[in-house]
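K.L.:
just coords:
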């Protein structure tokens, strides 16, 4: 019980810069390895899916950023499909309004703030957004949601406030203020912004693939601790799968919708 309580404090504590530094140092140290079995039990990690045996991970961070065995996730191959880039929970989805904003948990988010420059946002006015939350129980590798070419990559923000349900409800716009790594992809002339939002620790989004083109399901990076993905679609370019619903659990590679010809 003591180990479990300590682990939850470690992963779910409201963030402060000095605390983040201390927690990062511990989680990446060999000392943290003793918590791996407790972590796996507390968060019901699917041990049979892991690439390596639990004893082969050298730290809690090493375990947290684990890869999966080949073939344990199936990527939907239907033409023009958009898939979930991560294992996650559907936190929210909807329409980006004419003021280039959307609302999550009563908080208004400006995609100008989220993407850093107004000129990047015009194409998404009136489009759709998806918010996908990764809890400590999830696999934390990030994959491409579409087949597409990378037209821009950039980093923004310095904060690392929590992005869990309470963080979204009571925090100061963490989706557009936290440290984030943004990739903008294009497929058949249609743009999709993949906004990777860090949390818990500063600058913990690691790019593992700097290719200029991706196939659906290609690994592109990983989160270290705490994380959310926001997807932005152009107006009339995306049809959500009717089976998708709020608070749904998704696996990486699962279909969330498809890209369509934009409305004239």
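P.N.:
On my side now, so go ahead. Quick caveat: nothing in here was measured; it's all calculated off a predicted structure.

K.L.:
contacts and neighbour counts: CA atoms only from here.
P.N.:
OK.

K.L.:
so how far is residue 219 from residue 210?
P.N.:
Relative to residue 219, residue 210 is positioned 10 Å away (Cα to Cα, to the nearest Å).

K.L.:
ok, these two, which is more surrounded?
P.N.:
Applying other Cα atoms under 10 Å to residue 210 and residue 219 shows that residue 219 carries more neighbours, namely 18 against 11.

K.L.:
Could you count how many residues lie near residue 87?
P.N.:
24.

K.L.:
Could you tell me whether residue 258 really is in a strand?
P.N.:
Yes: secondary structure of residue 258 (DSSP: H, G, I helix; E, B strand; the rest coil): part of a strand.

K.L.:
residues touching it, list them.
P.N.:
By Cα atoms under 8 Å, 6 or more residues apart in numbering, the contact list for residue 258 reads 80, 81, 82, 238, 239, 240, 241.

K.L.:
so what's the nearest residue to the fourth one once chain neighbours are set aside up against?
P.N.:
For residue 238, the nearest residue in space outside its immediate sequence neighbours is residue 259; the separation is 4.6 Å by Cα to Cα, 6 or more residues apart in numbering. Under the criterion of Cα under 8 Å, 6+ apart, the contact list for residue 259 reads 80, 81, 82, 237, 238, 239.

K.L.:
another structure for you, compare them:
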């Protein structure tokens, strides 16, 4: 396997990062997220239009690429937030063996998984086994492999697509906290991705096993997949796992939608040791579009 890519050296937590993040330890994260979910589902014209226009303006959302560019026509804020794009706006780069970005966003970190450690931010690491909630067998498959963490901001397209064609083997819902996943909080909160609620999906591909992890966050009203629909809410208190065999076959092609977020969050990709290395142009802090070749 090639050498891991150089990591960003400018994203170490500051005192102000820690101070501004402190309230997140105190607020009722899940309660507030339930309230936000209800607001985003509301079809009251005065409410949904204010939310839509505020977010579209504040984050300079590019509606020119949306399949439906008319802000007034969306029945709810959530419909706007999970909007589809015009056909052909996210072409897939490379052949079927090339890993495509599953989302629009910014690369938070990427590189090698070394000694069971993934980089969260400069000076912060977390354990692969903790990320996977103690699943030793699954952790072993990705020991000394690679990872990429991609952050989706409110301005981004929020559907998640397959980086490679693959067959779903298992899905695990892991309950947890709902810290924000914005860059400041990622720098400040230890083990954030191994503490937050998350959905771990495991695929068998022609290039080897692949894991896509959907990480929940404050105000992320729900996470859903195309095969199971809405997973959260309700928010669980125990780990739930689903296995898929030939009698419950879920086969998805490269570029096909596999799930979506309501509000911004993060996707983590895990690849095994034998996988192709990430292309050198991809570094922490680099913006990426769904479909662009990562390897």
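P.N.:
Yes, it's here. It should be emphasised that the depicted structure is a prediction, and the values quoted were computed from it without experimental measurement.

K.L.:
if we can go back for a sec, strands - which of the contacts of residue 258 of the first structure land there?
P.N.:
Mapping the contacts of residue 258 of the first structure onto strands (DSSP state E) picks out 81, 82, 238, 239, 240.

K.L.:
before we move on, back to that, now the buried members of the contacts of residue 258 of the first structure.
P.N.:
Taking 16 or more other Cα atoms under 10 Å as the criterion, what is buried in the contacts of residue 258 of the first structure is 80, 81, 82, 238, 240.

K.L.:
And the fourth one, what's its match in the second structure?
P.N.:
Read it as residue 238 of the first structure. Alignment note (TM-score structural alignment): residue 238 of the first structure maps to residue 276 of the second structure.

K.L.:
Count residues in the vicinity of residue 72 of the first structure, would you?
P.N.:
If we define neighbours as other Cα under 10 Å, then residue 72 of the first structure has 12 of them.

K.L.:
Which residue in the second structure aligns with it?
P.N.:
Residue 72 of the first structure maps onto residue 89 in the second structure, by TM-score structural alignment.

K.L.:
so where do the helices sit in the stretch 151-295 of the second structure?
P.N.:
183-188, 192-195 (DSSP state H, counting those that start in this stretch).

K.L.:
Single out the most deeply packed of these.
P.N.:
helix 192-195 (a mean of 24; mean count of other Cα atoms under 10 Å).

K.L.:
by contact count, what packs against that one?
P.N.:
Helices and strands touching helix 192-195 of the second structure, by 3 or more Cα pairs under 8 Å, 6 or more residues apart in numbering; DSSP states H and E, are helix 128-131.

K.L.:
so where is the helix it packs on in the first structure?
P.N.:
Going by TM-score structural alignment: helix 128-131 of the second structure matches residues 111-114.

K.L.:
returning to that earlier point: can you redo the helices of the stretch 151-295 of the second structure as TSV, where the extra columns are distance to residue 55 of the second structure?
P.N.:
Putting the helices of the stretch 151-295 of the second structure into TSV (distance: least, Cα to Cα, whole Å) gives the following:
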stretch	distance to residue 55 of the second structure
helix 183-188	19
helix 192-195	26
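
K.L.:
Any idea which of those gets closest to residue 202 of the second structure?
P.N.:
For these, distance to residue 202 of the second structure was read as Cα to Cα. The smallest value, 16.8 Å, belongs to helix 192-195.

K.L.:
Read off where that closest one ends up in the first structure.
P.N.:
Using TM-score structural alignment, helix 192-195 of the second structure pairs with 174-177 in the first structure.

K.L.:
now the strands for the stretch 151-264 of the first structure?
P.N.:
For the stretch 151-264 of the first structure, the strands defined by DSSP state E, counting those that start in this stretch occupy 180-187, 190-198, 205-207, 213-214, 219-223, 227-233, 238-240, 249-250, 255-259.

K.L.:
mean distance, the match of helix 128-131 of the second structure to its aligned residues in the second structure?
P.N.:
Stretch 111-114 of the first structure, aligned to the second structure and superposed, deviates on average by 1.2 Å (mean Cα distance after the TM-score superposition for the first structure).

K.L.:
List of residues touching that stretch?
P.N.:
In contact with stretch 111-114 of the first structure (Cα under 8 Å, 6+ apart) are residues 100, 101, 102, 118, 120, 121, 175, 176, 177.

K.L.:
ok so, going back, show me the two of the buried ones among the contacts of residue 258 of the first structure that sit farthest apart.
P.N.:
80 and 240 (12.1 Å).

K.L.:
still on that earlier bit, run through the residues that contact the match of residue 72 of the first structure.
P.N.:
So residue 89 of the second structure contacts residue 65 (Cα under 8 Å, 6+ apart).

K.L.:
what helix or strand does it sit in?
P.N.:
Following DSSP states H and E, there is no helix or strand that holds residue 89 of the second structure.

K.L.:
Buried residues, stretch 14-21 of the first structure. List them.
P.N.:
Under 16+ other Cα under 10 Å, the buried positions of stretch 14-21 of the first structure are 15, 20.

K.L.:
likewise stretch 77-92 of the first structure?
P.N.:
For stretch 77-92 of the first structure, by 16+ other Cα under 10 Å, it's 80-92.

K.L.:
repeat for stretch 145-163 of the first structure
P.N.:
Those would be 145-150, 155-157, 159-163, for stretch 145-163 of the first structure by 16+ other Cα under 10 Å.

K.L.:
And it, how far out from the chain middle?
P.N.:
Here stretch 145-163 of the first structure shows a centroid-to-chain-centroid distance of 9 Å under the convention Cα atoms, centre = their mean, to the nearest Å.

K.L.:
For it, measure first residue to last.
P.N.:
End to end - Cα to Cα - stretch 145-163 of the first structure spans 21 Å.
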